[in-house]
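K.L.:
what follows is a protein structure lacking sequence information:
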């Protein structure tokens, strides 16, 4: 019998026959209507939507590997989600500079080096964020089209909620009215854990601080609700599997080039006094020849919050003095390129439990692990078919009694936007701590989703093969440490509710750390926090006539013609959510903006 996983991956490989290239010299053309740089979350959406007009020719250039290469079960099997990153063939393998706010620690900084980008390797959490987030983009850009009221149709266009393979009974766990019929599939946790699930829900009924939220994708995420993951019944749903592969299967007007880096976008002329960037320079290694390709209509940068500013700066688009220092000729002076980097830091807390029905019983037991994998391989069911990390999430605002916002101000987008998040797990979760090798645990990640610390992405050299300097600058503001301290206090209140009293044992703590006093909590945070990998804002949007920012309201790069950006780098703030959902929505609207300006059919 061919295992279930093998059948799924064989199907994926079949979809890309004939349109997937690994050698740029084998491309059927050197000129396309649109060249999209990056086959990630946004790039795959843009390519697919533009290809809906059969007269349009689209090329997608991806630096990474195909999602049918490597140990593919690590990116397709939901239970194995944490194996995709870091330091794998699917990862850019970036590291940050030493973080002054984290006791000088240098962090791994994973990004997807694969078709589908981070949507192929992330933890699959699907949360759109509050309506406030989109209204803030509308305010910052001066374009009401980005507001929740006007953009919600794109949320429905892109996503469809489906039943999980193991548990189709979804009554009381989500609201069908706020979901659509799009290509991206989402589903609820299909492997319920009675010991934890009931306690979480009962806590929402007992403690008013933690209300139940039927569906946090309604525009109001506040409260505790059931996690929705980008899982199509029992396999990951990514921008590659949901958008790009079907487009390749049904159309003949998309070419995808992988294993190839865009070293620069090239000026090809001037228009209305602006430099036109319709050229793309491609290379595959430090010593290989470069190949020039040309777009007839637009070049669309979708290389992500690290790759996009790096390519812009290598192309001479960025801060004039910074580019000159690195040996790059400045062409367009945009000082905000690579600035304003924004990301979510998180820590985890864990407690021993008096129950063996936790994920640990599979993770720490090789026999049980292999039995669960065999069940999945046989028929696609069981714990391996579900997102094993979390069943519930919670988004919350700081209480007025904490005094944090009164002292530092409120950085969120509005009253429906959270300051912090819980990701509640029936098993051990670790951040920077060395995990145990036995036992059973309840854990929660505590994520600061409204940080005020801002970092940067800066060139190290004039070569695309030298990683840029990445500095998310975690916990470099007083607000951030105060807000995270209060978030941890909030989690401690959550687990002090009566549903947990007979279940939780001792808190699991690394040697020398504690979370009793504020000073101990701060030390715990600075010693163990890491990134949740939500980098944003390094080419942020602003009003068309504003001096700051990198793109205008229609995502065209300021001071240029023919060049647009569609990815997480354009956001003005990291959203109080898992950004992939917002990126899908932004990409859907951006595709229509491109179609309208190019007068192609949609």
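P.N.:
Ah, there it is. Keep in mind that what you see is a predicted model, and the values were worked out from it rather than measured.

K.L.:
all contacts plus neighbour counts: C-alpha atoms, from now on.
P.N.:
Will do.

K.L.:
could you list the buried residues of the longest helix along the chain?
P.N.:
The residue-count maximum for a helix in the chain (DSSP state H) belongs to helix 580-598. Judged by neighbour count (16 or more other Cα atoms under 10 Å), helix 580-598 contains these buried residues: 580-592, 594-595.

K.L.:
and for stretch 10-24?
P.N.:
12, 15, 16, 19, 20, 21, 22, 24.

K.L.:
now swap in stretch 316-331 and tell me
P.N.:
316, 317, 318, 319, 320, 323, 328, 329, 330, 331.

K.L.:
mind checking which of the residues you listed land in strands?
P.N.:
Among those, the residues falling in strands (DSSP state E) are 317, 318.

K.L.:
in CSV: the buried residues of stretch 316-331, plus distance to residue 260.
P.N.:
Output for the buried residues of stretch 316-331, formatted as CSV (distance: Cα to Cα, whole Å):
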residue, distance to residue 260
316, 20
317, 21
318, 23
319, 26
320, 28
323, 24
328, 21
329, 23
330, 25
331, 24
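
K.L.:
ok, second structure coming up, stack it against the first:
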């Protein structure tokens, strides 16, 4: 086990761009005394770090393996399914693939994972949607006190700032929501798209005719059986992507107790040499690599592992926390035997259908037309 003063694991089930004075080089970061170090500056990691830095008398450090190019139009301009090639861009994506899947004819599937400050929230398809209430409730039922739909909803609301769609858009595309499920002053700006395919209204009506319940807001806890128009992480004032990097970090980059290190990958959580009388180990810091050089940074309180659903388990296993038989097999000394680490990964899958409709209806095919695309990009 690891004491509460030691390792904390968070796995998300989530100004101008002048460089902050708190953005450090790898060597200086290693010499800085921290109360908290967040290993992974992704969707959740940045949010957690910024929230912790609200406590004035603590020092917080973020270590992110990727970069932070806050002015890159490929990140900022919402481009829908086009994604500006971000999914496979080596600068912004880990370009992970699964192992061959036996029940998919041996195929390996691509896994989009963001590699930059803000993580996957900087490269995703912009959708802002809550899972069904049963899914959050089950996290608590598995032995995690405080996890439930009702309890987590207040944090989702605190994170978002939802814009009301124009009346005509509400009528045409069901672009409706309720502040019962969305925030009004959070750092992540959310809104509805201003352009929809002409196929959207008839598709929506067809689903209703097939028995799906039309709901005003899909954040209502229903797990299935309804149809609704999901909002997007788009700032309607600037028409740009709103994500963890520019929503949480940039406005707070000048905080004197918040430090950022980019282009550095955490490879290990350092634990105390021996357990205490209760058998608990304490996280003392992290080991990270930057430009081929290995560094160690120390903490007084907690290390927060926030590498996402794929790399949080990886960091733990490299630290000796996981299935001792597996760790021994790959040459990692087991320290804490937790067989569940790295197991039972599940992802939501997607399948698409192509439907032939009259050419008089404007669809997403317009994205392939260089003329309108160039005009929209300039706008």
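P.N.:
Sure thing, it's come through. Everything numeric in this text was worked out from a predicted model, so none of it was measured.

K.L.:
ok so, going back, quick check, nearest of the buried residues of stretch 10-24 of structure 1 to residue 125 of structure 1?
P.N.:
Using Cα to Cα, residue 12 comes nearest to residue 125 of structure 1 of the buried residues of stretch 10-24 of structure 1, at 22.3 Å.

K.L.:
remind me, longest strand of structure 2?
P.N.:
Max-length strand for structure 2 by DSSP E is strand 293-305.

K.L.:
in structure 1, what residues pair with that strand?
P.N.:
Taken onto structure 1 by TM-score structural alignment, strand 293-305 of structure 2 occupies residues 289-301 there.

K.L.:
how about the matching stretch: buried residues?
P.N.:
Going by 16+ other Cα under 10 Å, stretch 289-301 of structure 1 has these buried residues: 290, 292, 293, 294, 295, 297, 298, 299, 300, 301.

K.L.:
with stretch 272-291 of structure 1 instead?
P.N.:
275, 276, 277, 278, 279, 280, 281, 282, 283, 284, 290.

K.L.:
likewise for stretch 224-237 of structure 2?
P.N.:
226, 227, 228, 229, 230, 231, 232, 233, 234, 235, 236.

K.L.:
contacting residues for the third one?
P.N.:
Applying Cα atoms under 8 Å, 6 or more residues apart in numbering to residue 228 of structure 2 gives the contacts 174, 214, 215, 216, 217, 218.

K.L.:
conserved subset of these in structure 1?
P.N.:
By both residues aligned by TM-score structural alignment, their matches' Cα atoms under 8 Å, these still in contact after alignment to structure 1 are 214, 215, 216, 217, 218.

K.L.:
for those, which one is nearest residue 259 of structure 2?
P.N.:
residue 218 (36.9 Å).

K.L.:
tell me, how many residues neighbour the alignment partner in structure 2 of residue 30 of structure 1?
P.N.:
Superposed on structure 2 with TM-score structural alignment, residue 30 of structure 1 falls opposite residue 32. By other Cα atoms under 10 Å, 16 other residues sit near residue 32 of structure 2.

K.L.:
now do the end-to-end distance for stretch 255-269 of structure 2.
P.N.:
Counting by Cα to Cα, to the nearest Å, you get 26 Å between the two ends of stretch 255-269 of structure 2.

K.L.:
just stretch 332-343 of structure 2 next, same as before
P.N.:
For stretch 332-343 of structure 2, the end-to-end distance is 17 Å (Cα to Cα).

K.L.:
in structure 1, what residues pair with it?
P.N.:
Aligning stretch 332-343 of structure 2 against structure 1 (TM-score structural alignment) gives residues 328-339.

K.L.:
mind checking how far the matching stretch is from the chain centre?
P.N.:
Distance, stretch centre to chain centre, for stretch 328-339 of structure 1: 25 Å (Cα atoms, centre = their mean, to the nearest Å).

K.L.:
about what we covered before: farthest-apart pair in the buried residues of stretch 272-291 of structure 1, please.
P.N.:
It's 275 and 284 that sit farthest apart of those, by Cα to Cα, at 26.7 Å.

K.L.:
returning to that earlier point: with structure 1 overlaid, how far apart is the longest strand of structure 2 on average?
P.N.:
For strand 293-305 of structure 2, the mean deviation from structure 1 after alignment is 0.8 Å (mean Cα distance after the TM-score superposition for structure 1).
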